[in-house]
Each structure stands twice: as C-alpha cells, then as structure tokens.
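A.B. asks: okay, predicted coordinates and the sequence, questions at the end:
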Amino acid sequence: MEEILSQNEIDVLLSAITSGEMDAEELKKEEEEKKIRVYDFKRALRFSKDQIRSISRIHENYARMLTTFLSSHLRTYVHIAVTSVDQVPYEEFVRSISSLTVLNLYSMSPLKGNLLIEVNPNVAYALLDRTLGGKGTTVSKTDSLTEIEVILLKQIFEKATYNLKEAWSTLIEVEPVLEEFEENPQFIQMVAPNDTVVVVSMSAAIGETTGMINLCIPHTLLEPIIPKLSAHYWMDNTAAEPDENAYRKLSNNLQTAEVDVRAILGETTISINEFLKLQSNDIIALNQQIENPLLLTVNEEPKFYVQAGKQKRKIAVQVLEEIKKGVNAHE
C-alpha cells in the first residue's frame, strides 16, 4: 500500500522543491534506484520465513529431546538449544565446518535424500570421555578417531535417531537410519555445491564442555513436504477432528474418575470463644431453612439442589434440580 501524505507534508515538500532545497530529478532517480535489488543466483532463497520458522520449531523440539536422551545416557549435565536456522549453498556449509569433525549421514525414508548431522570435535570427545567413565572433558586431538572410538560414537548416534524420528513426526513419519560416519567433510557429497540447504545450528553443553551441532537438510529432501511447513498447515492440523479411539478412551477414563461429593446441611458462624465453650447437647443454629432444599457440591463446586432422606437404611439425598451457571441459589 502506497504512503499517503497529509496536506501539511505536501505543502512542505512543494516549498522545498520551489526553494531549491530538493531536486525533483534526484528524487525520481532515487526512487528508480530503490526498485533495483541485487540477487545472487548462487545463493537462492528457496524457503520463506514462515517455512524457516516451522523448521526451527521442529528442531527446537528435537534439541529438547536430545538433551533428555543424552542427560540420562551420560548421567551428566547436558543442554542443547537451537541458536540459528539459515539457508545457504551446500559448499558454503562445507567451508564453514572444521576439516576434522564428526559427520553422521542419515537416510530419511520415505523421503529421498539424506540429512547430515555435524558434531563439533569438542562435543564428540566429551561424549566419548563420559561414555568411558571420565568427567566429560574434551581432549585436543589432531589425529583421526580410533576404531573403538568410532564404534562407541556410532552407537550413541544410532540410539539418538529415535529423537529425530519423534521430532519429525509432527510433519511426516520418517525412519532415520545412520548410513555413514565420516570425519572429513570432503568425503561426503550429498548434493551439488550450489544447491540450497537449511542449516540448523545448535549449541551443546556437556558438563563443562561446549560446542556446536549442525544439521544440514538439503532442499531436495524437504521439497515433497514444503506445503506442510506453512503456518496454514499447522493451524489446520491443530484444528483437525480428534481421533475417535483417543476420544473414546478419554471419555471412558473420565467416567471412572472419582470426585468428592458433599451434601451441605447448613452453615453458620460462631466466635472462637463460643467454640471453646461448646459442650455436649449444645445446639448450633444453621442458616438453612428446613423447608429449603440442601446444596450438593462436587469437588466444592455447587451442582445440584437435593433433599435429605434414607435409602436402604442409609442416609441419602434425592436430586431435585441441577444448578445452572448464572442462576441464583435458593434462599
């Protein structure tokens, strides 16, 4: 929508052009320059801000589940949180990570393509140290991981695939499988260098060690489910009809739930002094008229008007009327 100027603003503008303070030709030139935007075809933005927010929301859930899993598995303090979600060319992502790192390549059936999780060496070594009974401190290593270290790390990342599956289940049911484990990013070529990927960066703290975990998700992997990343899908999905079986189970469980039911014979107020002087056979007058029905409460909420009586030699009450909200109680 174009900006509408007030009469005051129009007068000031005309006055500035007449006096020579502003040049009309320069204004036209500036307006034309604003219409031109630089676009880098090598860095094509294939996802909208709305879709990026949806991806971020999914992986915030993943970060929470991964935190819980690693905390219980390693029995130490672990905190993982999403710090940023960006879309970049694949070659830019490869250049941004260390030449010696830990790379896990997952297939995401039924989706075509792979998802890459890059774990900073500091975090990987802390995982190893804690798994082997250490305090979770990192070590400075310049050489490759040993075969035993690779096996131990692969076991951790394979167990963690369940968290990835659960996080993505709000979008699509996938079966993540760890296909490759590498240390050099040059050995893994998922997509063409100029292809767009979404990079989800997460900060990880294990004990006193901190580092980054990056998820690289190619556009080709997400392409079939891009419509599901829109806010409209999430809203429609939230407003969907409840599952019939779940509704039936919930209804049955509610029917067997126990509640506290009380029939109130009446109430009154006395002083502490009167209360302390109470003796056997003393009479306390209640505020309840004998001809009026009693109040029946359910979990302290007024629900029915009842009258007292007996049922099979037991004290009982008979329901007379349901109390509707907004209707005054009987006097």
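C.D. replies: Received, thanks. Numbers count the residues shown, from 1 in each chain.
A.B. asks: every contact and neighbour count from this point should use C-alpha atoms.
C.D. replies: Noted.
A.B. asks: and for Pro176, the neighbour number?
C.D. replies: 23 (other Cα atoms under 10 Å).
A.B. asks: please, where are all the strands along the stretch 51-200 of the chain?
C.D. replies: In the stretch 51-200 of the chain, strands defined by DSSP state E, counting those that start in this stretch lie at 78-89, 102-109, 114-119, 175-182, 196-206, listed in chain order.
A.B. asks: would TSV of those with distance to Leu294 be doable?
C.D. replies: Supplementary listing: the strands of the stretch 51-200 of the chain in TSV, determined by distance: least, Cα to Cα, whole Å:
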stretch	distance to Leu294
strand 78-89	57
strand 102-109	64
strand 114-119	67
strand 175-182	61
strand 196-206	62
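A.B. asks: to Thr131, which of the ones you listed lies closest?
C.D. replies: strand 196-206 (11.8 Å; Cα to Cα).
A.B. asks: please compare the first structure with the one that follows:
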Amino acid sequence: PEKLSKEQIRGLQIIQQGVAGSLAASFSGRLRAPVEARLSALERGIYEEYVAQVGTSSIVVIIDMSPLQGYAVAAFGVDVAFGIIDRLLGGRGKRNAKALNRELTDIELALVRHIGMDVARSLIDPWQRVTELTPDVTELALGTQVLHVVPPSEFVITAWYEVRFAEQTGGISLCFPLTILEQILPRLSGQSIFENRPTRGANKDTRVQEGHLRPMEVGIRAFLGSARVPASDLASLQPGDVIVLDQEAEDALRVMVGNCERFAGFPGTSGRRMALQLTGVVDDDGWVKPFEESAS
C-alpha cells in the first residue's frame, strides 16, 4: 500500500533537491574545488532492499535526526571517499584503483568522518521547511555492519545523488525510514512547503541584458522518466522487454532548458514530427504552475 501521498512525495523531492545544493556547497568548500551534485532519483521501498543496493564496498554513515526520533542512513562508495581523501591530502582528487582493495587507515577514517558530517549538515537548511534539525553522525563504518539501526521490513524513502568533482562521478544515497517521515508528514503538503520556503533576493550584478541573450541558442530536452535497473537485469534484456519508469502515464513531462527544469507539458505530434505542448512553468521549488496561474 502507498504510505505517502503524491503531494507528500513531491514535498520530499523539493527538500532533497535542496540537499543536493547543500552537498555541492559543502563539498566545494571543503575541497576548495568546484563540486556538482544533483538529485538523480527518489525511490520508495523497504529497508532490506536498500541494504542490498548499498553492498559491502560502501562507506555507511548513521545519522541521528534529532530532535526527530530515529536515524537516517547515508552511504557512498569507497571510490568517492578515496577521491575526496586524495584531494584533502593535496592530490587532484583522482581515484586510486589500488587503494580500493585495502582497508582505510585511521587518518583516512577520520577524514571520512568529516565527509559524513558534511552529509549530515547538508540536511539542516533544506529541512528547515518542515522542522529544525541538529543531525549528528553516531556511527560510521565500511560495509553493512552498522546497518542494523532500521528493521529490514521498514518502509523507506531513498534519495540518490550524483556527485561530480575532479573529472569523476560518484554516488551518495540518503535513506529515511517511515518512522522519521511520519513525524513531519502534516508539514509536507505543498502549501506548507511554499509557506516555509527561503526568500531569494534579486542580485543585480548577475543580470544579463536581454539583448545579449536573444541571439543565443539553448538546448531543450523533455524527459519521459527514469528507472533503476539491476545490472543483472540489464545484461539479460531482450527486444520487447518493458522497463517501468517512475513517471505516471497521466503526469506532465518535465522540460529542461539547458540544465534547468523550467516547463511541463504533454507529448504529441505536429505533422510528421514528435512535439510537446507546454502547459505550465516549473518554479524554483519544483512545483508546476499552469500558465494561467503563473501569468496572474
């Protein structure tokens, strides 16, 4: 059965998109280098499935979500950890293939704990929309030995992030059990999210004259949806197989202008070509406003 409404899932997505921005800012400051982070997926499932996806070659961080009762779980690959460690120790942040097959030293574990704290603190500002958090790292380990903090059959929401730095890409996940989410569900409605969103002041220094923008060409893409498929299933795909996406059939497609999500619309045809009829604007919080509302 569905544990969260569609509106509550969308509220969580808005918060986790904010977490991606906080992760990028936090890692950029620590590494003194540009870091990009984006929310690649928000999935519903049970904790046992999440543990299986994390595997034994990941750094696992247990986060106390105080004052909420319960723990969140963060995980990132050893390759990501060694890339960050290399940068912190004066390197270029490149992966060392030989290092991936050995245990972390005490110094490396201490540095990884700082990374875990960065992940935990990245929750504070985005989650202010629904509650004040003072998260703290209570456990950190390589592998799944600390993943016992949540019952295997517990319903969870998992946010998957793609992080890029030093010409490499890695993944970070954040898993939230239903026992935590139940404490904030009434505040996850669209109205509450809008009421508590941070204000953004206009920055005159970053404005570009309209005359400079008009000659530019910008790529536009529409996404049908996404899916996470085990590698074993990918290897056995056959013509005619069906992959179920996270997008519902009646939902509008999101339209990217450059790298920004800006419009929503429905697919169709125009003559002999595929086409998209735009129906609304995506605001800064990720909500779709029909053109009639956005114009008012």
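C.D. replies: Now that the structure is in, tell me what you want to look at. None of the values given here were measured: they were computed from a predicted structure.
A.B. asks: re earlier: so for Val317 of structure 1, which of the strands of the stretch 51-200 of structure 1 sits nearest?
C.D. replies: strand 78-89 (57.2 Å).
A.B. asks: onto which residues of structure 2 does the closest one map?
C.D. replies: Aligned using TM-score structural alignment, strand 78-89 of structure 1 spans residues 35-46 in structure 2.
A.B. asks: for that stretch, which residues meet the burial criterion?
C.D. replies: The neighbour-count check on stretch 35-46 of structure 2 (16 or more other Cα atoms under 10 Å) flags Val35, Glu36, Ala37, Arg38, Leu39, Ser40, Ala41, Leu42, Glu43, Arg44, Ile46 as buried.
A.B. asks: cool, stretch 177-195 of structure 2 as well?
C.D. replies: Pro177, Leu178, Thr179, Ile180, Leu181, Leu185, Arg187, Leu188, Ser189, Ile193.
A.B. asks: residues making contact with it?
C.D. replies: Stretch 177-195 of structure 2 has contacts (Cα atoms under 8 Å, 6 or more residues apart in numbering) with 7-8, 10-12, 47, 68-72, 129-131, 150, 154-157.
A.B. asks: if we can go back for a sec, between the strands of the stretch 51-200 of structure 1, which one is closest to Ile17 of structure 1.
C.D. replies: strand 78-89 (44.9 Å).
A.B. asks: what packs against that closest one?
C.D. replies: helix 49-74, strand 196-206 (3 or more Cα pairs under 8 Å, 6 or more residues apart in numbering; DSSP states H and E).
A.B. asks: tabulate the ones you listed (CSV), appending distance to Ile148 of structure 1 and mean neighbour count.
C.D. replies: Listed next are those as CSV, based on distance: least, Cα to Cα, whole Å; neighbours: other Cα atoms under 10 Å:
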stretch, distance to Ile148 of structure 1, mean neighbour count
helix 49-74, 18, 18
strand 196-206, 21, 23
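A.B. asks: quick one: closest of those to Asp11 of structure 1.
C.D. replies: Nearest of these (Cα to Cα): helix 49-74, 39.9 Å.
A.B. asks: tell me which element Met212 of structure 1 falls in.
C.D. replies: strand 209-218 (DSSP states H and E).
A.B. asks: over to Leu278 of structure 2?
C.D. replies: Using DSSP H and E, Leu278 of structure 2 falls in strand 273-282.
A.B. asks: all strands of the stretch 201-331 of structure 1, in order?
C.D. replies: Assigned by DSSP E, counting those that start in this stretch, the stretch 201-331 of structure 1 shows strands spanning 209-218, 261-264, 294-298, 301-311, 314-322.
A.B. asks: onto which residues of structure 2 does the third one map?
C.D. replies: The one in question is strand 294-298 of structure 1. Going by TM-score structural alignment: strand 294-298 of structure 1 matches no residues.
A.B. asks: elements contacting that strand?
C.D. replies: Against strand 294-298 of structure 1 (3+ Cα pairs under 8 Å, 6+ apart) you get strand 261-264, strand 301-311.
A.B. asks: distance from that strand to the middle of the chain?
C.D. replies: 42 Å (Cα atoms, centre = their mean, to the nearest Å).
A.B. asks: next one: stretch 11-27 of structure 2
C.D. replies: Counting by Cα atoms, centre = their mean, stretch 11-27 of structure 2 comes out at 7 Å from the chain centroid.
A.B. asks: stretch 50-65 of structure 2 too?
C.D. replies: 15 Å.
A.B. asks: and for stretch 127-137 of structure 2?
C.D. replies: Here the centre of stretch 127-137 of structure 2 is set off from its chain's centre by 17 Å, with Cα atoms, centre = their mean.
A.B. asks: follow-up on the earlier one: including distance to Phe187 of structure 1, could the strands of the stretch 201-331 of structure 1 go into CSV?
C.D. replies: Below are the strands of the stretch 201-331 of structure 1 laid out as CSV (distance: least, Cα to Cα, whole Å):
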stretch, distance to Phe187 of structure 1
strand 209-218, 15
strand 261-264, 70
strand 294-298, 68
strand 301-311, 68
strand 314-322, 74
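A.B. asks: Asp11 of structure 1 is nearest to which of these?
C.D. replies: Of all these, strand 209-218 comes closest under Cα to Cα, at 54.6 Å.
A.B. asks: in structure 2, what stretch matches the closest one?
C.D. replies: Taking TM-score structural alignment, strand 209-218 of structure 1 hits residues 168-177 over in structure 2.
A.B. asks: how big's the offset between that stretch and structure 1?
C.D. replies: Mean deviation of stretch 168-177 of structure 2 relative to structure 1 after superposition (mean Cα distance after the TM-score superposition for structure 1): 0.7 Å.
A.B. asks: mind listing what's buried along that stretch?
C.D. replies: Gly170, Gly171, Ile172, Ser173, Leu174, Cys175, Phe176, Pro177.
A.B. asks: perfect, I'm done here.
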